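Asker: With the sequence up front, the predicted model follows.
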Amino acid sequence: MDITLDKNEDQLNAILTVHLTEADYSAAVEGKLKEYSKKAQIKGFRPGKVPVTLVRKMYGKGILADEINSLLGKAVDGYIKENNIKILGEPLPLETQVDFDTQKDFDFKFELGLLPDFELPADQSITVDRQQVTVDEKTLEETHDQITRQFGESTNPDESETGDYLYGKLKKVGEEGEGRVVLLPTNKVKNGADKFIGVKPGDEITFDLKDAFAGDASDIANFSGLSKEEAASAEGDYVLAVEKINRTTTPEVNQELFDKVFGKDVVTSKEDFDEKVRTTIQENYDREAEGLMNRQIVDQMVNNTTITVPKEFFKKWLVRANEGKLTAEQVDEHYDDYERELKWSMIRNKVVEEQGLKVSNDEIVDRTMQKILGQFNMEMTDELRESMRSFADNYLRQENGKNYVNEYEAILAEKVIENLRGKVVVNDKPVSAEDFRSQAAS
């Protein structure tokens, strides 16, 4: 057997050629033929007494093809590993004409996409923003409104009053179609509120959208489904076809409400409840801000790392690896996204290798137990830990270990981001909750 690797001038593509002679495969083929002759059941011959020559005539080509394919797979994989060749995806076999009746020697070619060496950006050369969100009174008011709607008693009266929500379809006057489904809050209407009071299902309300909400793009976007930019530029009259009126009675602020919102006896007074609401909102925004910053780190690392990808090979491999799911046209359409994902994967793997990042089995099990307990809003105790571990182990073994791999990858990804955070400049940037929501949605 002889294996050669010919790299293109760009050093990103290569052809791997495997030359096989009869000596490379004959012994394995003969062994298989003898096995078949012992097991074959052919009319006129006793089991185990079928002549090898007959088996060769009937099954020889198939056995030869199978053994050569097996030999090729091992040879190609072994060559790539032994020579530490970093490839993209898998080798793509090139079409080869063979004649198993007459040929004794064979040449098989494989196309390789080679992954280039690259350097990560210098430490502290990349800057990202960490949003420090301030919880304002408007955000608190909206949260209390959500609590009221979630835990208050809901009814659908025949006629609207102040504070009701009007469910229906909204569209600009003269616009084709039925419009978009909305839930309009009457208590947010600042001008011409009388139009929305005393309304019944089946009524239509025509109003100047921008004027009704005093140009507050945030309020308009929140209920209309428009983006903040679209809401800010909304002009002229709109019509709301009312289908239903939603009214929610404000729940009593008592221990029953506290328990419904945060769990039994977590808070026991109005002051503690208000503080817990504020703290929870802040924690949620802080968590979202961390996620936004992490996405910035990924984007900046990809944008500032020079990696040349074997583009045409990558496209072919994507189609081949996703046969029946992706077409060449679809790959072309979304190629930039696929390339960015590949580059980030290469950067992530380089960080793991250079920094020696690892994930232990205990980390995976502990994370799984915490997730399970979090679903039931329970805290980990020594007593619970023992009983939950077997439950977690069972979950991680499910789907042929796929759950285990998913948890492993998630923890490793977090470690990569944490490592990179120590290598970038982080600027704290104060921002209002409203502005932050706009940024996160864009």
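Answerer: Great, that's in hand. As the structure is a computational prediction, the values presented were derived from the model and not from experiment.
Asker: For the rest of this, base every contact and every neighbour count on C-alpha atoms.
Answerer: OK.
Asker: which residues of this structure fall in strands?
Answerer: 2-7, 13-20, 92-93, 106-113, 127-134, 153-155, 165-172, 180-185, 204-208, 237-249, 425-432 (DSSP state E).
Asker: Quick check: which of those strands is buried the most?
Answerer: Of all these, strand 165-172 has the most neighbours on average by mean count of other C-alpha atoms under 10 Å, namely a mean of 21.
Asker: Just give me the longest helix of this structure.
Answerer: helix 270-303 (DSSP state H).
Asker: what angle separates it from strand 425-432?
Answerer: Relative orientation of helix 270-303 and strand 425-432, computed by axes from the mean of the first three to the mean of the last three C-alpha atoms, to 10 degrees: 140 degrees.
Asker: From the contact counts, what lies against helix 270-303?
Answerer: Applying 3 or more C-alpha pairs under 8 Å, 6 or more residues apart in numbering; DSSP states H and E, one finds that helix 270-303 contacts strand 127-134, helix 335-355, helix 402-421.
Asker: Off-centre distance for the shortest one?
Answerer: By that I understand strand 127-134. Taking C-alpha atoms, centre = their mean, to the nearest Å, the mean C-alpha location of strand 127-134 is offset from the chain mean by 23 Å.
Asker: how far off strand 425-432 does that strand point, in degrees?
Answerer: 30 degrees.
Asker: Can you check what angle separates strand 127-134 from helix 402-421?
Answerer: Using the same axes, to 10 degrees: strand 127-134 against helix 402-421 is 100 degrees.
Asker: Please compare the first structure with the one that follows:
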Amino acid sequence: MNITRENVDALNAVVKVDIAKEDYSDKVEKILSDYRKTANIPGFRKGHVPMGMVKKQYGKAVLVDEVNKLLQDALNKYLTEEKLDVLGQPLPKQQDNIDWDADTFSFEFELGLAPEFEVNVASKEPIVKYNIIADDKMLDEQVANIQKQYGKLVSQNEVVADSEITGVYRNEEREIENKVSLTLDKFAGDATEKLFLGAKAGDVITLQTKGLFDDEHELMHALKLGHDEVHGLDIEVTFTIEEINTRELAELDQELFDKLFGKDVVKSVTELKEKIKEDAEKQFAQQADQKLLNDVTEYLVANTQFDLPAEFLQKWIQQTSNEEQSLDNDQAKEEYEKSEKGIRYQLIESKLIVDNDIKVTMDDIKNHAKEMIKGQMAQFGQMNPSDKELDDIAARVLSNQDEARRISEQLISQKLLELYKEKANIEVKELSYEDFVKEVYGDK
């Protein structure tokens, strides 16, 4: 067997594989001999079928199968030994008339080669790393929410500003009938609130859906309709009041603190706020880290310049599409353009991993799985699971290859984030969560 490569340019190559008779003949003969022992052909006893008949009936199929196996094994071995970093998979060149009666065969494959490039993590302009804090306003709101959540409902005769109202939205024509609980602050403007104030159980309020809420998602929940159905919806609905309650706030006492965090973990309102702040800022840190990871990724993709074998990749996308969704040239180009950014980042990420010797071991994956399991068990009150319990559960979790891969990718992302924090040009900005949302996502 002989394998040669011709580099078309820096990003494309053609590999030629020449297979001689001595490469496959012994294997083909052995398989045909085994077939002869088991072949069941009328007129011949098993094991006594003439070899010529076996070759005539099975020879070509066995030859084709063995040559293809040999071809794939040889090609994979060649790519590994030559340390060729290919994109996609080698594409066989079209050969319409292979003479399977010949002794030697030649096959050609197109390769798309990964480009050579350097990655500079440090940007000229600083990338913001947010330090999100839970300010006094948020802490007060969280305490108030806890008091409401753990308070008790007290029945009322009529609706007042802070009432919790249960009732049914109806519209016969649209077959809408949906029971919900609501508070008046959900409605847009004061006009709707005025319709409810002073109303009693059994009263029917007529409402227009247009402008009823600031957020159409609230209308989806209220009427139990899909997003497309509520978009621009302008109909009349009724709301029949069934119950009116007010919520008596829970006392901020030791009984409530113990219910929330366990006995004597929190002993005062000050400690309650400290605990809320600690838990909230842990979550904020994760959100800020994800934002930093996204921002550095965007910077690297936009500022790390290299060419790709675009024509090859479009052809590869086209040839690997399934029969039910076969793509023409224009569709393959469109799919490539959609995936180009992802391809670029995969190459950049791989380069960073190699250059910085970033590795994730099986022990890393196992330890991460155990910490994750430990956290989940703590949510259900199991605070001190044994090492054996954690090992057994982790083994079951990691027996799922998809889950093991997901954890591995998560750990790689964490290590890349550590790299970015160390080497990127970062500017720390401290602000409240409310201001973070406004700055990053817009004032909604």
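Answerer: Everything's here; your move. Source: prediction; values computed, not measured.
Asker: follow-up on the earlier one: would you turn the strands of the first structure into TSV with distance to Gln375 of the first structure?
Answerer: Compiled in TSV, the strands of the first structure are given as follows (distance: least, C-alpha to C-alpha, whole Å):
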stretch	distance to Gln375 of the first structure
strand 2-7	53
strand 13-20	49
strand 92-93	45
strand 106-113	44
strand 127-134	27
strand 153-155	26
strand 165-172	31
strand 180-185	30
strand 204-208	43
strand 237-249	28
strand 425-432	30
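Asker: Of all those strands, which one is nearest Lys34 of the first structure?
Answerer: strand 13-20 (22.2 Å; C-alpha to C-alpha).
Asker: how far away is Leu140 of the first structure from Gln282 of the first structure?
Answerer: 10 Å (C-alpha to C-alpha, to the nearest Å).
Asker: ugh, wrong one, I meant Val425 of the first structure
Answerer: 24 Å.
Asker: now swap in Ile364 of the first structure and tell me
Answerer: For Ile364 of the first structure relative to Gln282 of the first structure (C-alpha to C-alpha), the value is 28 Å.
Asker: Please identify which of these two sits among more neighbours.
Answerer: More crowded of Ile364 of the first structure and Gln282, by other C-alpha atoms under 10 Å: Ile364, with 21 against 17.
Asker: What residue in the second structure is paired with the more buried one?
Answerer: The equivalent of Ile364 of the first structure in the second structure is Ile365 (alignment by TM-score structural alignment).
Asker: quick one: that match and Arg406 touch, right?
Answerer: No: the pair Ile365 of the second structure / Arg406 is not scored as a contact, 9.7 Å apart, by C-alpha atoms under 8 Å.
Asker: sorry, back to before: out of the helices and strands packed on helix 270-303 of the first structure, flag the one nearest Asn83 of the first structure.
Answerer: That would be helix 335-355 among those, by C-alpha to C-alpha, at 18.1 Å.
Asker: Translate Lys83 of the second structure into the numbering of the first structure.
Answerer: Checking TM-score structural alignment: Lys83 of the second structure goes with Asn84.
Asker: Could you report the neighbour count for its match?
Answerer: That count, for Asn84 of the first structure with other C-alpha under 10 Å as the rule, works out to 9.
Asker: what about it, distance to Gly78 of the first structure?
Answerer: 10 Å.
Asker: What of Glu329 of the first structure?
Answerer: 34 Å.
Asker: can you check Lys402 of the first structure too?
Answerer: 27 Å.
Asker: what does Ala441 of the first structure give?
Answerer: Ala441 of the first structure is 48 Å from Gly78 of the first structure, by C-alpha to C-alpha.
Asker: Could you do Glu379 of the first structure as well?
Answerer: Glu379 of the first structure is 49 Å from Gly78 of the first structure, where distance means C-alpha to C-alpha.
Asker: what's the answer for Gly89 of the first structure, then?
Answerer: Relative to Gly78 of the first structure, and taking C-alpha to C-alpha, Gly89 of the first structure is found at 16 Å.
Asker: more crowded one of the two?
Answerer: Higher neighbour count among Gly89 of the first structure and Gly78: Gly89, with 15 against 12, using other C-alpha under 10 Å.
Asker: right, and that one touches Trp317 too?
Answerer: Yes: using C-alpha under 8 Å, Gly89 of the first structure and Trp317 qualify as a contacting pair, with a distance of 6.9 Å.
Asker: Measure how buried Val269 of the second structure is and give me the count.
Answerer: Using other C-alpha under 10 Å: Val269 of the second structure sits among 14 other residues.
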